[in-house]
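[1] Output the structure for:
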Amino acid sequence: MNKQAILASSFVLLLMAGCGAASDSGARTSTHAQAATITVTDFAGREVTVPYPPARIIALSNGDMDIVNALGGNLVGRPTSEAETELSHIEEVGTTHELDLEKITFLRPDIVLGNAVLNAKDASMIESIGSQMVLTEANSVSDIQAQTRLLGKILDQSAKAEELVQTIDAKILEMQNSKLASQPRVLMIYGAPGTYLAALPNSLSGDLLELAGGVNIASDYPELDSYPHYAQLNTERIVEADPQLILIMTHGQPEAVKDGFFKEMQVNAAWNGITAVKNGQVHVLPSDLFGTNPGTKVTKALDELHALLKDVN
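    Okay, here's the model as predicted:
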């Protein structure tokens, strides 16, 4: 092969190598330009692909809001609430029961955190505005821990999430090591003006009561079809069980709920013979800890319950 042929062949090889390099570089740039994503399975069993990590987050429940805040996520929307909190400056967007789509659209969230039962119907609507809905729920302390791990994974904060989970485990162990002299009989009531239901063991509050060392007198009450974690109050059975402590939970208007409950009791004089009523052991629990999922503040909820139970002993 003459010199000119060798030079020509070398040039072709260099050109091909250059094209290949340019092609590889272009592929890397394209991949780099695409936003990173992660696919997770939410509490409704849905596989959801979301930005990793999401830059703008809306929470429709206090529990999700608290956990995202504890993990350092950027909240741009929060549940509407009567209570003032450290996050009150964040825009309110409604609740799991009734969300404000106009506000949510305006805030351009990457993800919206909703309830697995209440907001499954809203997922397609949220997707239509270019966001993704991730569904969670908390009917037990272990649910809150799983919720924390899921959000930690989404936010690229799994290590921090595990720290929060371990803090809850430590509080549970503390409860187990601080056994009460006896296990008080307790009636836990979820109340709204005119509506009062007994919390069952399969509810978050029922789980908290058991972990704190109390006995739920409504443990064998039949669950409601529409609210499977609660039961109708049965005055005859309540009087028979004679609770030593009656605890009332509410989302808001605690005094109105308590006054309404006392009026309900006055209608039936049998309530006056119950130990809890005679001893003044009827209390409205803090709404941020018991009227809703408290998120990482579940440790404070356990402390609150344990102190009330100890006072009865």
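[2] contacts and neighbour counts: CA atoms only from here.
    Fine.
[3] Work out which residue lies at the spatial centre of this protein.
    residue 63 (3.5 Å; CA atoms, centre = their mean).
[4] Just after the lengthiest strand in the chain, pick out the following helix or strand.
    Counting residues, the longest strand found in the chain (DSSP state E) is strand 185-192. Remark: after strand 185-192, the chain's next helix or strand is strand 195-199, criterion DSSP states H and E.
[5] Before we compare anything, build this one as well:
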Amino acid sequence: MVTSLLKAAVGTAVALGCMAAQADPITVTDIAGRQVTVDAPVERVILGEGRQIYLIGALEPESPFAHVVGWRHDFSEADPDNYAAYAAKFPELKDIPTFGGFKDGTFDVEQAAALQPDVVLMNLEAKAATEDAAYDDKLAQLGIPIVYVDFREKPLEHTIPSMRLMGRLLGDEQRAEAFIDFAEAQLARVTDTIAAADPERPKVFIDRAGGYSEDCCMSFGPGNFGKYVELAGGDNIADGIIPNTFGTLNPEQIIAANPDQVVVTGGNWDAYVPGGDWVGVGPGADLQKARAKLEKLTHRTAMTGITAVETGDVHAIWHQFYNSPYYFVAVQRLAKWFHPSLFADLDPEATLRTLHERFLPVDYEPGYWVSLQDE
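    Predicted structure coming up:
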């Protein structure tokens, strides 16, 4: 039953709707394939994941939080360095109400309703949990539409349509297309070269969040970073073992595969595992410290005797490339590690710097990757 608070929220929503500036109903097809009618351009948005600000920031860099009335609290915990950069430039973000997640059942529908959103942007991976908890039905009772986007489950397939979808909702279509053109051109610098050269592919192990826990080893199947490896001219050793995007390899499988390259994804995870063995790469990272932690990970059982450790082809890269529209930068960096001669003229850091200068609200700071080969 809809509570009195929700009923009051409905009344307020109607009043606000009468006063809203020229917003017209449009019907969009979201990443879940659902047709959703939304009054656009939207003025009030709830972000079902805080890191959706990566996309909105590229669309509205001058005021990325202008339309955000609520968001999940993950951004400050999963990417505290970028959160700090955004907070320094846009301190108003600290006043935006935060809430728990849909997947863990801590989302508060009444709180969301009181914020009077025009739309709730949800990540595709939360769809099953959202429906199981009937959040979709409860929000529908209030006339609050959910639109699903995705830049994690299938980033290569879904990031661009998600960016285009959000551009349409916010009235930023031209900005969205400019970003898409840049992303596709930067990705093609790798994929066109790999297609033409058809180089021998090194065997690659992606160590997902290596050192985050004592267990070893999380990795990626054919999706996400697993797909990045393929595009960059590598052979993902987990493909065929891990059937879906995320999964785990045991040390024996890694040793038997004997990868030529190891890539650890890392970040600043003090909020989750204080003082952990994770490799702290990201904006402004202490790369000397990160390199030392990366070297420490090579002493795990799973790294015993493998070629990558013997040759020093062990690298770390920012974990959030798996969960942001910046995937093409990761593909460039992987390609340069896997095929240094083929990509001698490719500069992934220059690409990332240009991305910040042209599209993002915050200034570029180096620190997004490190390698045992770095001096």
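[6] circling back to that earlier point, from residue 294 of structure 1, how far off is the residue nearest to the centre of structure 1?
    For residue 63 of structure 1, the distance to residue 294 of structure 1 equals 5 Å [CA to CA, to the nearest Å].
[7] Strands of the stretch 251-375 of structure 2, residue ranges please.
    Listed in chain order, the strands of the stretch 251-375 of structure 2 (DSSP state E, counting those that start in this stretch) span 261-266, 314-318, 369-371.
[8] right, I mislabeled it, should have said the stretch 101-250 of structure 1
    Assigned by DSSP E, counting those that start in this stretch, the stretch 101-250 of structure 1 shows strands spanning 111-115, 132-136, 185-192, 195-199, 215-216, 230-232, 245-249.
[9] what's the closest of the ones you listed to residue 281 of structure 1?
    When the strands of the stretch 101-250 of structure 1 are compared by CA to CA, strand 245-249 sits nearest residue 281 of structure 1, at 5.3 Å.
[10] mean shift between that closest one and structure 2?
    On superposition with structure 2, the mean distance recorded for strand 245-249 of structure 1 (mean CA distance after the TM-score superposition for structure 1) is 2.1 Å.
[11] That strand corresponds to what range in structure 2?
    Taken onto structure 2 by TM-score structural alignment, strand 245-249 of structure 1 occupies residues 261-265 there.
[12] Can you list the buried residues in the matching stretch?
    Buried residues in stretch 261-265 of structure 2, defined by neighbour count with 16 or more other CA atoms under 10 Å: 261, 262, 263, 264, 265.
[13] State whether the first one and residue 201 are indeed in contact, as I suppose.
    Put plainly, it is residue 261 of structure 2. No - Residue 261 of structure 2 is beyond contact range of residue 201, at 10.4 Å (criterion: CA atoms under 8 Å).
[14] which residues do those two both contact?
    Residues touching both residue 261 of structure 2 and residue 201 by CA atoms under 8 Å, 6 or more residues apart in numbering: residue 338.
[15] residues contacting the counterpart of residue 221 of structure 1 in structure 2?
    Using TM-score structural alignment, the equivalent of residue 221 of structure 1 in structure 2 is residue 241. Residues near residue 241 of structure 2 by CA under 8 Å, 6+ apart: 221, 249.
[16] For residue 241 of structure 2, give its distance to residue 320 of structure 2.
    24 Å.
[17] Kindly report the same for residue 349 of structure 2.
    Taking CA to CA as the measure, residue 349 of structure 2 falls 16 Å from residue 320 of structure 2.
[18] ok, now residue 369 of structure 2?
    Distance from residue 369 of structure 2 to residue 320 of structure 2, by CA to CA: 12 Å.
[19] Looking at those two, which one has more neighbours?
    Ranked by neighbour count (other CA atoms under 10 Å), residue 369 of structure 2 and residue 320 place residue 369 first, with 27 against 20.
[20] Where do the helices of the stretch 101-250 of structure 2 begin and end?
    For the stretch 101-250 of structure 2, applying DSSP state H, counting those that start in this stretch gives helices covering 109-114, 127-132, 135-141, 155-170, 173-197, 225-231.
[21] closest to residue 40 of structure 2 out of these?
    helix 155-170 (5.6 Å).
[22] which bit of structure 1 covers the closest one?
    Using TM-score structural alignment, helix 155-170 of structure 2 pairs with 140-155 in structure 1.
[23] what separates the matching stretch from the chain centre, distance-wise?
    Centroid separation between stretch 140-155 of structure 1 and its chain, computed with CA atoms, centre = their mean, to the nearest Å, is 8 Å.
[24] picking that back up, ok, which of the strands of the stretch 251-375 of structure 2 comes nearest residue 335 of structure 2?
    strand 261-266 (11.3 Å).
[25] Now do that closest one against strand 203-207, angle only.
    20 degrees (axes from the mean of the first three to the mean of the last three CA atoms, to 10 degrees).
[26] follow-up on the earlier one: does the residue nearest to the centre of structure 1 belong to a helix, a strand or coil?
    Classification of residue 63 of structure 1 by DSSP: H, G, I helix; E, B strand; the rest coil places it in helix.
[27] Tell me how far it lies from residue 141 of structure 1.
    Between residue 63 of structure 1 and residue 141 of structure 1 the distance is 12 Å, computed by CA to CA.
[28] which SSE is residue 81 of structure 2 in?
    According to DSSP H and E, residue 81 of structure 2 maps onto helix 80-89.
[29] Residues contacting the very next helix or strand once past that helix, please?
    Counting by DSSP H and E, the next helix or strand C-terminal to helix 80-89 of structure 2 is strand 98-99. Strand 98-99 of structure 2 has contacts (CA under 8 Å, 6+ apart) with 70, 71, 72, 73, 106, 107, 108.
[30] Now the two most distant members of those residues.
    Maximum pairwise distance among these (CA to CA): 14.4 Å, between 70 and 106.
[31] These two - which one has more neighbours?
    The residue with more neighbours, out of residue 70 of structure 2 and residue 106, is residue 70; 26 against 10, by other CA under 10 Å.
[32] Residue 114 is in contact with that one, correct?
    No - under the criterion of CA under 8 Å, residue 70 of structure 2 makes no contact with residue 114, lying 10.3 Å away.
[33] how about the helices of the stretch 101-250 of structure 2, which one is nearest residue 305 of structure 2?
    For the helices of the stretch 101-250 of structure 2, the distance to residue 305 of structure 2 is smallest for helix 225-231, at 22.2 Å, taking CA to CA.
[34] I'm done for today, thanks for sticking with me.
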